[in-house]
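Engineer: coordinates only, sequence not included:
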């Protein structure tokens, strides 16, 4: 029998068989994901989270200091889960262009399959500067590699990274609303490659390999 009201999700799955304290903490994190997906980062309240978890409101403070702390842990936990999946596929890819296409394609596919994750990741990137900085570190690394390899012809700035992230975010939100769309994902990759200075023909050909 479950000890909380929230449907078992990713975090509870990670602590199945653990102590009651671990399971309760995970239930709060899964509830946070559900509430953020339904209401957004700003509108989510601690009371919403505890109600979704089937726990007393005061229980929250036995595990987290405030709303920001649980939002941060939920966002980083999901980012880590997505990152592990990407790392497995990216480890053998040395070409920066292929890295950008593969990372973009797989990231979109993963979060479109898990729309609640998408809401948390996109929302946290908007309201948590440290989260956005961590995400951008991976983008910056691959783009700088592409410049070194002669694949990309751009100056790597915060504004450029904002544009890349915006293209990915629009693609994700559209696909969550209308359904998975491989053609749209390819168009997103092609647009990113062109933004990075690749010719239209090369960008189209490389995007098709995703």
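Structural biologist: Looks like it came in fine. As the structure is a prediction and not an experimental result, all values here were calculated from the model.
Engineer: okay, CA-based contacts and neighbour counts for the rest of this
Structural biologist: Will do.
Engineer: Show me which positions of stretch 46-62 end up buried.
Structural biologist: When burial is assessed from 16 or more other CA atoms under 10 Å, stretch 46-62 yields the following buried residues: 46, 48-55, 60.
Engineer: Helices - which of those land there?
Structural biologist: When DSSP state H is applied, these are split such that 46, 48-53 fall in helices.
Engineer: Give me the contact list for the host helix or strand of residue 126.
Structural biologist: Using DSSP states H and E, residue 126 maps to helix 115-127. Applying CA atoms under 8 Å, 6 or more residues apart in numbering, the external contacts of helix 115-127 come out as 33-34, 36-37, 40-41, 71-72, 74-75, 78-79, 111-112, 131-132, 135, 169, 172, 176.
Engineer: residues of it that come out buried?
Structural biologist: 115-125.
Engineer: just to revisit the earlier point, buried among the contacts of helix 115-127? Need that as a selection in PyMOL.
Structural biologist: Selection of the buried residues among the contacts of helix 115-127 in PyMOL, burial being defined by 16+ other CA under 10 Å:
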select buried, resi 33+34+36+37+40+41+71+74+75+78+79+111+112+131+132+135+169+172+176
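Engineer: One more to weigh against that first structure:
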């Protein structure tokens, strides 16, 4: 097999139209998931929400699960981009983790519709969970190497962070968030990961990038 990289072929007009329609269906499913439980969303309802012919959706998705998976992957990609952008110039894994926790909760407060959809999908589709988990693991390992984190099991530590982020998002969109909810959740997560109280508070209070 040749190792010479071949340039990507430009998208044809038909391919571009197909991609736009697929994206429109994913965005429609996302809006529905902000209002309904996963099991209540029907394929034809997604087509109606996207304002496409009912039969068109079957050219892209055969089942509701396929739509939900596509939504999960799309959300995971956005999460990955956010985390990556926040990590630029931040060398501390512990600080990156604190920033990530706070930014997700702050976005939930600023955009409850987005947050509602994320919360519903994160419990259903493993794609988004695994994407988040991969980034969390990098920060957990970085914090452990720095000597800031100390935890007995990496998988439990990862699940703790993901669960606390989702819980914090849910609290703010349900009106249960406290003042500086993002910082308080981040501080408690850091403490649970073995950070000293003084350092956890300092990291959780750092100015956010951007």
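Structural biologist: That came through fine. What you are looking at is a predicted structure, and each value in this text was computed from that prediction instead of being measured.
Engineer: about what we covered before: using JSON lines, lay out the buried residues of stretch 46-62 of the first structure together with distance to residue 187 of the first structure.
Structural biologist: As requested, those are arranged in JSON lines below (distance: CA to CA, whole Å):
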{"residue": "46", "distance to residue 187 of the first structure": "39"}
{"residue": "48", "distance to residue 187 of the first structure": "38"}
{"residue": "49", "distance to residue 187 of the first structure": "37"}
{"residue": "50", "distance to residue 187 of the first structure": "41"}
{"residue": "51", "distance to residue 187 of the first structure": "41"}
{"residue": "52", "distance to residue 187 of the first structure": "38"}
{"residue": "53", "distance to residue 187 of the first structure": "39"}
{"residue": "54", "distance to residue 187 of the first structure": "43"}
{"residue": "55", "distance to residue 187 of the first structure": "44"}
{"residue": "60", "distance to residue 187 of the first structure": "43"}
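Engineer: Tell me the one among these nearest to residue 83 of the first structure.
Structural biologist: Among the buried residues of stretch 46-62 of the first structure, residue 49 lies closest to residue 83 of the first structure (CA to CA), at 25.4 Å.
Engineer: Provide a list of residues in contact with that closest one.
Structural biologist: Residue 49 of the first structure makes contacts with 28, 31-32, 35, as judged by CA under 8 Å, 6+ apart.
Engineer: Residue 166 of the first structure maps to what in the second structure?
Structural biologist: In the second structure, the residue paired with residue 166 of the first structure is residue 163, using TM-score structural alignment.
Engineer: in the first structure, which residue is closest to the centre?
Structural biologist: Residue closest to the mean C-alpha point of the first structure, counted by CA atoms, centre = their mean, is residue 121 at 4.0 Å.
Engineer: Could you check how far the counterpart of that residue in the second structure is from residue 196 of the second structure?
Structural biologist: By TM-score structural alignment, residue 121 of the first structure lines up with residue 118 in the second structure. Using CA to CA, to the nearest Å, residue 118 of the second structure is found at 31 Å from residue 196 of the second structure.
Engineer: I'd like to know which elements the helix ranked longest in the first structure is packed against.
Structural biologist: Counting residues, the longest helix found in the first structure (DSSP H) is helix 67-90. Counting contacts by 3 or more CA pairs under 8 Å, 6 or more residues apart in numbering; DSSP states H and E, the secondary-structure elements packed against helix 67-90 of the first structure are helix 20-39, helix 96-113, helix 115-127.
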